[in-house]
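Novice: dropping the sequence and predicted coords here.
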Amino acid sequence: MNVQFSKPPVPTAFEHDEFDDHENVLFARDRKSGLTAIIAVHDTTLGPALGGCRIWPYPSKAEALTDALRLSRGMTYKNALAGLDLGGGKAVIIADPRQDKTPELMKAFGTHVERLSGTYITAEDVGVSPEDMEAVAEKTRHVRGTRATGLGDPSPFTALGVFEGLKAAASHVFGSSDLTGKRVSVQGLGHVGFDLCKHLHEAGASLIVSDIHEPAVQRAVSCFDATAVKPEDAHRVDADIFAPCALGGVLNAQTVPEIGAKIVAGASNNQLQTTEDGVALKKRGILYAPDYAINAGGVISIALATPGGGEQAVRAKTLAIAETMSAIFSRAEEANRPPEQIADEIAEERLNRRP
C-alpha cells in the first residue's frame, strides 16, 4: 500500500504578514538572463505606482517578498506625504549587484515592467546605477532617473533631503540646526550615504562611518577625516545622531536598547522592524525621523524632473522636507505619540481625500 503525504500549502502573497491590500504582486523570471524579480504595486489612488528597483542577494525568496511588500507600501506613504500625485510600488531583483548584474538582466526586468502597462514606474535603488536604468529604458517607457526623463541619478537629492530633515531633527532636540561639532554615525556609504557624509562634513559635523564594503569606508575616512567602525557597531557608538543609510530593519528589539544617539535620522527604507520598535525609541527619549518622510528627495527628483531640466523645482521641494519633518515632530510632541504614527496619519489624510 502506497501512502502519499501531501506537502503543506505554501503561503501566498495574500497570506503574508506584510500584505496590505496590495493591488498587484508580480513574480518575474527570465531564464536566459538569470532574472528572478518581484514587482509589488501597493496603491494607485494618487496615480501610477512609482518606486525604485533594488538588487540584493536575498538569502531566500521569502525575504525578498517581505522587502517588496514593505517597501511598496512605504512608497505609497512617501509619495503621498511628499505631495506627489503618484502611488507606491517597488521591485526587488534577487542577485548580487557586484557579480550577477548584466545589461541583459536589466533589459529583461524592463520587459516585465512594460507588461504592467504603466501601473508601475521604476527607478534606481540599492544596487542599481543610472547606467542600469538606461538599459531598462531600452525595454520600457515606464522608467525614471534616466538622461531622457530628467536629472538622472536621484541619490544626490535623497541625500540633500535627509540632510535637511536631519537638521530639522537637531533643531527640535538640541535647539539649533547647527551641526558644528555634532557626532554623526553614518551606517552605509553607497551613493546616498556618501553624499550625506559630504553635506555633514561641510556643515562641521564629526563623522563616524561604516559599511560592509571596505573600500567605501576607506574613501570616507580619507575624504572626511572620519572614524571607521564596524557596521554592527554603528548604532552603539557615542554619537549625537545615528544615520542608517543601508538596508532596513536596523531598528529592532536588539538594537534600540543599545542606541547611543538622541536622534535617528537616515536614508534607509523600513528602518523600524516592527511598530513596537518605534514606541521603544520614544520611551528611550530618542527622536526618530520617519524614513519615508525624510528620504523623499530621490522620488521627488524623478517625479518632478523634466527632460533636460527641472532642477530648480526639484531642489525647492526637496529643501521643503525640513518643514515637513518639523511639522511631524511638533505634532508628535503635542500628541505625545511616536513621529512615525503622525507621519502615517498625514499621508493617510491625503489618500483619503482623493475621490
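Specialist: On my side now, so go ahead.
Novice: all contacts plus neighbour counts: C-alpha atoms, from now on.
Specialist: OK.
Novice: contacting residues for the closest residue in space to Arg144 that isn't next to it in sequence?
Specialist: Counting by Cα to Cα, 6 or more residues apart in numbering, Arg144 lies nearest to Ala123, which is 5.1 Å off, once chain neighbours are set aside. Neighbour list for Ala123: 50-53, 133, 143-145, 302 [criterion: Cα atoms under 8 Å, 6 or more residues apart in numbering].
Novice: narrow those residues to those that are buried.
Specialist: Buried by 16 or more other Cα atoms under 10 Å: 50-53, 133, 143-145, 302, out of the contacts of Ala123.
Novice: just the contacts of Ala123: which are in helices?
Specialist: 133, 302 (DSSP state H).
Novice: in the contacts of Ala123, find the pair that's most separated.
Specialist: Longest distance between any two of the contacts of Ala123 is 14.1 Å, between Leu50 and Met133; criterion Cα to Cα.
Novice: roughly how far does the residue nearest to Asp240 when sequence neighbours are not counted sit from Pro156?
Specialist: In this structure, Asp240 finds its nearest non-sequential neighbour in Ala261, 4.6 Å apart by Cα to Cα, 6+ apart. Ala261 sits 25 Å away from Pro156, going by Cα to Cα, to the nearest Å.
Novice: here comes the other one, which I'd like you to weigh against the first:
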Amino acid sequence: MTLGYDTPLEDFLSTLAELGLRRASFHLADDGRTVVPSHPGLSDLARAIQEDGRDFAAHEGIFMEVGRSTGLLMTAFVHDTRRGQAQGGLRYWNYPTIGALVRDGLRLSRGMTRKNALAGLWWGGGKGIVARAPGDAHLDPGYRAEVYTDYAEFVTSLRGCYVTAEDAGTTAADMAIVHAHTRFATCIPPAVGGSGNPSPATARGVVCAMEAALAETGRGDLRGKIIAVQGAGNVAGYMIDLLVERGVERVVATEIDPHRHAELTARWKDAPVELRLVEPNDASILAEPADLLAPCALGGVLGPATIPTIRAPIVCGAANNQLLDEHRDGAALHEHGIVYVPDFVANRMGIVHCANEQYGYVKDDPAYLRHFDADDPGSIQATTRRVLALARDEGISTAEAADRLADEAAAKLHPIWGHRGRAIIAGLVSDGWAAAAATPS
C-alpha cells in the first residue's frame, strides 16, 4: 500500500510487518534537501516528509522501531546536531495516523534545537515519541515497564545521536526504567544521581518570561494582574502557585482531569484561583478577558480559529509548539497586536534543569541560576526582552524574531565535538541499522 501522512498508524505497522521490517529510518542526504528512506517500501512516506513545508526543516534523521516486547512504535527525531547530540523529552501519546506522529516529532525536535540554542546549551534538538495503544493498558505499571524497557533498548541502538528525557505521558518513574537500560537519558530520579522533576524550574522560568514581557511592554509587573491559564498540569500547578505569591488579582484556569481538578481545588481553596473543569477540546479559556494568557496544555492551540478570540494583550505559557503554524500564526498574532512570547523562550528550564546533570551538582550553581537572573545577558528575562525588542525594531512578529536569534545560535558547532551527531547518523546508515532488526521471512 501507499504510505502517506494520512495512513492510519495500525496500517503503517502492518505494512512494516509485510515488508519484514522492525525498524525504519529516514536520513538527510548530503544535498541538505532529500529525505532518504531505509527501504524502498518507505519511499512514499519519505516524499511526504520531504514535501512537508510546515514541519520538515532539514531534519538530520528519523528513526523508528517496533518494540520487541510491546509491539508499539518507538521513534526518535533528530533535527540539528551542530551544537551537540540531540536531546529532548520522550512523549507517550495517542496518534491516529503516522503523519500526526511524524509532524509532531518534526515540530517538537526543531523546537528543542531552538530552545537549547537560545538557552546557551551545547546540545542539539531531538524528540522521542512512543505511540500509545488504545485502551488503558498504559495505566498498568508492569506494562509501562515493558514499554520503557523497549524504548531504552531502542535509544541504546542509536549510539547516542539522541539522548532522551521526560515529557508528556512519561513520568520520573518511567525515566528510572529507561536509565536502567541505557546511558543515553537525562531527567532521571535523584536517587540514582539525577536532577529529578523539572516542573518547578520550568514554572519559575515561565513566570520570569511573563514578568519580562509585562515590563518590556510598559505594563508593570504581575501584581494586580488577571492571568488566564489553559491546563493545570504539573508545570502549570507550580506556575499558578508562583503567580499567587507574586500578588496577581486572579488566576482563571482550566483542567480536563476530574481528579486533578478536585485535588487543585482543595489546594487553592483560599487563593484567588478559579479552576474550571472542561472537556478535552474546550478552548474557551483562550477568549477569557485577562492581562496575560498562558497556554500550558498541549501544542497547536493558537491558530485561525482561536487567535481572533484572544482577549489578552500578551501570550506567554509553558506548552510546547503553541502555534499551529509558526509562520502563519506568529504573523496573525502580530497583526492582532498580541505580544507573543515563543514557548522555547519561556519554557527552557525544563531542559536546562536536566540537560547537564552528568556534570554533577554545585550548591547555588551559577550555571543554573543565571537563567533566572534578570541582569544576566543570557537569562530568560534578557532573552525575552531581546526577542521583543528585535520584533519591535524590525516590525516583524516575535515568532520570527525568536526563530532568527535561535537559528543563528543553533548554527554554531560544538567547540569540542563539532558535528558529531551527524557523523553518528552516517555510521548508523552505513552499518545498516534499519536492516539489522529485520523480522524473519
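Specialist: Perfect, I can see it now. Predicted, not measured: the structure shown is a model, and the values here were computed from it.
Novice: what about the buried ones among the contacts of Ala123 of structure 1, which are in strands?
Specialist: Using DSSP state E, 50, 53 are the members of the buried ones among the contacts of Ala123 of structure 1 that sit in strands.
Novice: how about the residue nearest to Arg144 of structure 1, what's its partner in structure 2?
Specialist: Under the alignment (TM-score structural alignment), Ala123 of structure 1 maps onto Ala165 of structure 2.
Novice: which parts of the helix or strand hosting that match are buried?
Specialist: If you go by DSSP states H and E, Ala165 of structure 2 is part of strand 162-166. Counting neighbours by 16+ other Cα under 10 Å, one finds that the buried residues in strand 162-166 of structure 2 are 162-166.
Novice: burial of the counterpart of Ala280 of structure 1 in structure 2, as a residue count?
Specialist: Taking TM-score structural alignment, Ala280 of structure 1 has Ala332 as its aligned residue in structure 2. As a burial measure, Ala332 of structure 2 scores 18 neighbours (other Cα atoms under 10 Å).
Novice: how about the contacts of Ala123 of structure 1 in JSON lines, adding distance to Val314 of structure 1?
Specialist: As requested, those are arranged in JSON lines below (distance: Cα to Cα, whole Å):
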{"residue": "Leu50", "distance to Val314 of structure 1": "16"}
{"residue": "Gly51", "distance to Val314 of structure 1": "17"}
{"residue": "Gly52", "distance to Val314 of structure 1": "18"}
{"residue": "Cys53", "distance to Val314 of structure 1": "21"}
{"residue": "Met133", "distance to Val314 of structure 1": "20"}
{"residue": "Val143", "distance to Val314 of structure 1": "18"}
{"residue": "Arg144", "distance to Val314 of structure 1": "14"}
{"residue": "Gly145", "distance to Val314 of structure 1": "13"}
{"residue": "Ile302", "distance to Val314 of structure 1": "9"}
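Novice: which of the contacts of Ala123 of structure 1 sits closest to Tyr292 of structure 1?
Specialist: Gly51 (11.7 Å).
Novice: gap between the closest one and Ala169 of structure 1?
Specialist: In terms of Cα to Cα, Gly51 of structure 1 sits 26 Å off from Ala169 of structure 1.
Novice: so Lys78 of structure 1 touches Ala293, yeah?
Specialist: Yes. Assessed by Cα atoms under 8 Å, Lys78 of structure 1 is found in contact with Ala293 at 5.9 Å.
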